[in-house]
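> sequence? don't have it. structure:
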């Protein structure tokens, strides 16, 4: 059954987010073969949170994915993004702390999420610190470019120091 489930999961992943009708068909087939597959549940959570903007339903799928496989490194990033979009900051903070302890997770992505959390809470200086931390765990040029763009964005939000002009 796993090969069949994987076939449908990869089809769904390939269709996401451009052909949602085909994505959902393939995803439902994958879940019918293995209802507790963490990757398929995570993708269903992404459908609800990223495409439909139904964060509460998305959260349910992410929670189910985490319960199904607590060590799945794919789920936390998307779950955190859903929590941030839904303004569930306390839950997001707890999940970030847990995710940073997971073996094999992309820490750069998680620190980027942590910077987003700080930024949403209005602490741009702290957000910059987390972006710097994320850069330490960057291992590709494209990921580093994304973080540098975020760093510029957050820096632009910081208040500019006032300069005094001397009177002649």
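Alright, I've got the coordinates. Note that the coordinates shown come from a computational prediction; the quantities given were computed from them, not determined experimentally.
> Only C-alpha atoms from now on, for both contacts and neighbour counts.
Will do.
> hey, where'd the helices end up in this structure?
Ranges of helices in the chain, per DSSP state H, are 2-15, 20-33, 38-46, 55-68, 75-85, 89-99, 107-120, 124-136, 141-157.
> residues of the second one that come out buried?
The reference is to helix 20-33. Neighbour-count burial for helix 20-33, with 16 or more other C-alpha atoms under 10 Å as criterion, is recorded at 22-24, 26-31, 33.
> Same question for the last one.
Neighbour-count burial for helix 141-157, counted by 16+ other C-alpha under 10 Å, picks out 144, 147, 150-151, 154.
> export these to TSV and tack on distance to residue 95?
Output for the buried residues of helix 141-157, formatted as TSV (distance: C-alpha to C-alpha, whole Å):
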residue	distance to residue 95
144	23
147	21
150	22
151	23
154	23
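> ok, and here's another one to check against it:
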């Protein structure tokens, strides 16, 4: 195993419980290979998920994709960051492209699309897309995530109906 992979694996092993170790390993990995998409992706995740610095996270994700547009590991996190930033059109376009890539874990991308529709308060569309996520899902852990997303969206749909009745 080369040094880059060693440090990337250490960073992945440390994340998210030991951020100092994660950042140290990522720094080493990127000093050996600044174009390592896995290291760039994880650095983007640190900035997005831990530091809430979405602009910096976006730069890391874009840099990873500039080196390799087929870096499948980047897309779910990049799309989530775009949604968090309110860049809905960019998220939609990224989803549209991501689903065309061979080997893309489609269930994860459909989940992101459902979250995008949820954020836009298009709850019926979000539920329809969550069903697509169920159909393409092969991961038991992801099944519970999809179910909780559907439950939350159904709850919001009910609240929406109740509010609409009151406003009439």
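Received the coordinates, thanks. Just so we're clear, the structure is a prediction, and the values are computed from it rather than from any experiment.
> Overlay the chains and give the TM-score.
For these two chains in superposition, a TM-score of 0.92 is obtained (TM-score structural alignment, normalised by the length of the first structure); 161 aligned residues with a C-alpha RMSD of 1.3 Å.
> re the thing from before, so of the helices of the first structure, which one's packed in deepest?
Of those, the one with the most neighbours on average (mean count of other C-alpha atoms under 10 Å) is helix 38-46, at a mean of 27.
> So which other helices or strands are in contact with that helix?
helix 2-15, helix 20-33, helix 55-68, helix 75-85 (3 or more C-alpha pairs under 8 Å, 6 or more residues apart in numbering; DSSP states H and E).
> Any chance of JSON lines for those helices, columns distance to residue 119 of the first structure?
As requested, those are arranged in JSON lines below (distance: least, C-alpha to C-alpha, whole Å):
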{"stretch": "helix 2-15", "distance to residue 119 of the first structure": "30"}
{"stretch": "helix 20-33", "distance to residue 119 of the first structure": "31"}
{"stretch": "helix 55-68", "distance to residue 119 of the first structure": "20"}
{"stretch": "helix 75-85", "distance to residue 119 of the first structure": "11"}
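> Now do the same for residue 73 of the first structure: its match in the second structure.
Aligned counterpart of residue 73 of the first structure in the second structure: residue 72 (TM-score structural alignment).
> Tell me how many other residues crowd the nearest residue to its match once chain neighbours are set aside.
Of all residues not flanking residue 72 of the second structure in the chain, residue 104 sits nearest, at 5.9 Å (C-alpha to C-alpha, 6 or more residues apart in numbering). Residue 104 of the second structure is flanked by 17 other residues according to other C-alpha atoms under 10 Å.
> Likewise for residue 103 of the second structure?
10.
> Contacts only, for the spatially closest residue to it that is not a sequence neighbour.
Nearest non-adjacent residue to residue 103 of the second structure, counting by C-alpha to C-alpha, 6+ apart: residue 72, 7.6 Å away. If you count contacts by C-alpha atoms under 8 Å, 6 or more residues apart in numbering, residue 72 of the second structure has them with 101, 103-104.
> ok, now residue 26 of the first structure?
8-9, 11-12.
> distance of it from residue 13 of the first structure?
Using C-alpha to C-alpha, to the nearest Å, we find residue 26 of the first structure at a distance of 9 Å from residue 13 of the first structure.
> ditto for residue 161 of the first structure
Relative to residue 13 of the first structure, and taking C-alpha to C-alpha, residue 161 of the first structure is found at 47 Å.
> now residue 138 of the first structure
24 Å.
> residue in the first structure matching residue 128 of the second structure?
The alignment partner of residue 128 of the second structure in the first structure, by TM-score structural alignment, is residue 129.
> try residue 92 of the second structure
With TM-score structural alignment defining the correspondence, residue 92 of the second structure maps onto residue 93 in the first structure.
> list the contacts for that match?
Applying C-alpha under 8 Å, 6+ apart to residue 93 of the first structure gives the contacts 114, 117.
> Tell me the one among the contacts of residue 26 of the first structure nearest to residue 40 of the first structure.
Residue 40 of the first structure lies nearest to residue 9 out of these, by C-alpha to C-alpha, at 6.2 Å.
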